[in-house]
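Chemist: how would this look folded up:
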Amino acid sequence: MIQDSTYFLPGNRNGVLLIHGLTGTPTEMRILAKGLNAAGFTVYGMQLAGHCGNEEDLCKTTWQDWYQSVEQAADFLATKVDNLFVAGLSMGAVLSLKLAADRPEQIKGVGVYGVTFFYDGWSIPFWAKHSFFLLGWLKKLNLFQKMLFNEQPPYGLKDERIRATVSESMIGGDSAAAGLAGNPLPALAEMQYLVKHVKPLLSQIYVPCLIMHSTDDDIANINTNAGFVQQSIKGRSKLVKLDESYHLITIDRERRTVINETIEFFNDVINGLDNVEDRGHG
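Modeler: Here you go, the predicted model:
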């Protein structure tokens, strides 16, 4: 049964919508949420459709369902704030970029954390790196749809203490706290469909983007993912490289850096918006 793991932290009239990753949970964004809220931001940690349940729950949904839940969350948060930002981890970053492309007037800036367009990190087996493109065809042909791509150590975490806690919850079946232990092939196929859809949209993004990525990402290589985004978008961007984390940078060793960089970047955007308004009234 799917559990509701969303959270809303009220603050000022500047809001941040946080989007977790595929098979993940809003919990992986909670530390960042608390940091942003302590700095004054209103924060909504949303839950993607089909998540925080079991593999069957997830496989009933498509990427369009995931994105629809993002749009609904953005609509909700927009009623509470004047300036709306969005930030996501892994697949959540891909969804964040789509929202920025689709809503250029509404979204003021984007936090892009461990963005995953390609599963090509050092922990991904060679055969998997070169077969992900087949997933869409397998789903259309209804082949191997009960298979799972199981998460392997280090589970995106360099910090061994946090890794032990997360893996215990994950393997123990607490998907609301730590996400699923495996990626169902149908969900990975939907992820491929999403990536194919979003890639051409990157050139339509003109809002400022903070791109943060580990140089040692075990899931998504920094050059082909973060570098790809920075080269493709048209707006101002800042790339922050992290050397002491793996994929889940919002909860790994440099989580405080993620918080501080995000606060500084979004506040700079807000100050720029304020200056524009001041000039408009002058």
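Chemist: switch to C-alpha atoms for all contacts and neighbour counts from now on
Modeler: OK.
Chemist: For the stretch 151-282 of the chain, which segments are assigned as strands?
Modeler: For the stretch 151-282 of the chain, the strands defined by DSSP state E, counting those that start in this stretch cover 182-184, 209-214, 237-242.
Chemist: before we move on, what about the stretch 1-150 of the chain?
Modeler: Using DSSP E, counting those that start in this stretch, the strands found in the stretch 1-150 of the chain span residues 7-9, 14-19, 42-45, 83-89, 107-113, 148-150.
Chemist: okay, these in TSV with mean neighbour count next?
Modeler: As requested, the strands of the stretch 1-150 of the chain are arranged in TSV below (neighbours: other Cα atoms under 10 Å):
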stretch	mean neighbour count
strand 7-9	16
strand 14-19	28
strand 42-45	26
strand 83-89	25
strand 107-113	27
strand 148-150	13
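Chemist: As TSV, these with distance to Asn271 would be great.
Modeler: Listed next are the strands of the stretch 1-150 of the chain as TSV, based on distance: least, Cα to Cα, whole Å:
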stretch	distance to Asn271
strand 7-9	22
strand 14-19	11
strand 42-45	17
strand 83-89	11
strand 107-113	12
strand 148-150	44
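Chemist: One more, so I can put them side by side:
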Amino acid sequence: MVRKIIKKAKNIFFANPGLLFANEKHLVNKSFYFKGDNNKAVLLLHGWTATPYELRRLGTFLNQNGYTAYAPVLRGHGTKPENLAKVRYNDWLNDARGAFEKLKRKHDKVFVIGTSIGGTISLELAKEKKSIDGLVLMATPYRVKLEELMIAIVWFLSFFKKYRKKFYPPTFGSRKTITRVISYQIYPIANVLETAKIIRRSRKNLSLITQPCFLLQSKSDHIVTYNSLTKIFKKITSEKKQKKYIKRSYHTFISDIKNEHVFKDILKFIESI
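Modeler: Predicted coordinates for the structure are as follows:
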């Protein structure tokens, strides 16, 4: 009986990857560009080891509401883990810069939306590009859990192993989620240090962030510290800023839960700017 209740709850709250992209497997590793009609655009930046597909439903929703939605594949992603091994975080920043400039040339307003490391990249981009009209940061780390220990372990392991299988908390179980299906499940150990470098960099000079900003984070995020959202929220100097914690989800809530309410919150925020 208990197992049936748990299974039913998961079906209610978590999106079924089989149903969502049964006919879209050819799109999983692709960038997407949906042309809008209101002369406003959103740049969507995916997380580490993932692909733009984790933001595709959000991009589709925003496009249906008039926005051009563009999500590039960040360097080293959407192919095989070996291609991520030699990528540096500056490569991801350059990808984001190029994508933003592409949108800015053709649109009156451009908003940047990032999830996880995509959110970290968004922070760095916003420090440089004051012409960004607004930010939406999802599951964006100020720190990751046990950060210093994690870095030390990764550094040590890198001398003996090149790749490592992803770890999921026991509460995650064997459940398939969109992120789990589309992401690399084996990653180059050395590249973890690149994520650590850009997270550390993003913590500095957060007062330079003056653009309107909406921060969202899961209450049960198993990767970033619980106070990451509030730390970033307090340190940015945006006059217009708001925050929200998401219930019943893990780190990548934007793709893993039935989250149309989050889509609407994001739309409401960017339309208020």
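Chemist: Can you give me the TM-score here?
Modeler: Aligned and superposed, the two chains score 0.82 in TM-score terms (TM-score structural alignment, normalised by the length of structure 2); 244 aligned residues with a Cα RMSD of 2.4 Å.
Chemist: was I right about Gly15 of structure 1 contacting Thr79?
Modeler: No. Using Cα atoms under 8 Å, Gly15 of structure 1 is not in contact with Thr79, being 10.0 Å away.
Chemist: Just give me the match in structure 2 for Ile219 of structure 1.
Modeler: Matched to structure 2 by TM-score structural alignment, Ile219 of structure 1 sits across from Ile223.
Chemist: actually Asp65 of structure 1, sorry about that
Modeler: Match for Asp65 of structure 1 (TM-score structural alignment): Asp91.
Chemist: Of the strands of the stretch 151-282 of structure 1, which is nearest Lys139 of structure 1?
Modeler: strand 182-184 (11.0 Å; Cα to Cα).
Chemist: residues in structure 2 aligned with that closest one?
Modeler: Going by TM-score structural alignment: strand 182-184 of structure 1 matches residues 186-188.
Chemist: Now the matching stretch on structure 1. Mean distance?
Modeler: With mean Cα distance after the TM-score superposition for structure 1, stretch 186-188 of structure 2 departs from structure 1 by a mean of 2.8 Å once superposed.
Chemist: so which of the strands of the stretch 1-150 of structure 1 comes closest to Glu168 of structure 1?
Modeler: strand 148-150 (14.6 Å).
Chemist: what does that closest one contact?
Modeler: Residues from elsewhere that reach strand 148-150 of structure 1 (Cα atoms under 8 Å, 6 or more residues apart in numbering): 181-185.
Chemist: Just among these, which is most surrounded?
Modeler: Neighbour counts for the contacts of strand 148-150 of structure 1 peak at Ala181, which has 25 neighbours (criterion: other Cα atoms under 10 Å).
Chemist: residues in contact with that one?
Modeler: Taking Cα under 8 Å, 6+ apart, we find Ala181 of structure 1 in contact with 150-151, 170-171, 173, 175.
Chemist: overlap between the residues you listed and structure 2?
Modeler: Contacts conserved in structure 2 for the contacts of Ala181 of structure 1, using both residues aligned by TM-score structural alignment, their matches' Cα atoms under 8 Å: Asn150.
Chemist: Between the contacts of Ala181 of structure 1, which sits nearest Ala33 of structure 1?
Modeler: Relative to Ala33 of structure 1, the closest of the contacts of Ala181 of structure 1 is Ser175; by Cα to Cα it sits at 19.5 Å.
Chemist: which residues sit in contact with the match of Ile219 of structure 1?
Modeler: By Cα under 8 Å, 6+ apart, the residues touching Ile223 of structure 2 are 144-145, 251.
Chemist: neighbours around the residue nearest to Pro188 of structure 2 when sequence neighbours are not counted, how many?
Modeler: Leaving aside its sequence neighbours, Pro188 of structure 2 sits nearest to Tyr163 (Cα to Cα, 6 or more residues apart in numbering; 4.4 Å). Counted by other Cα under 10 Å, the residues lying close to Tyr163 of structure 2 total 17.
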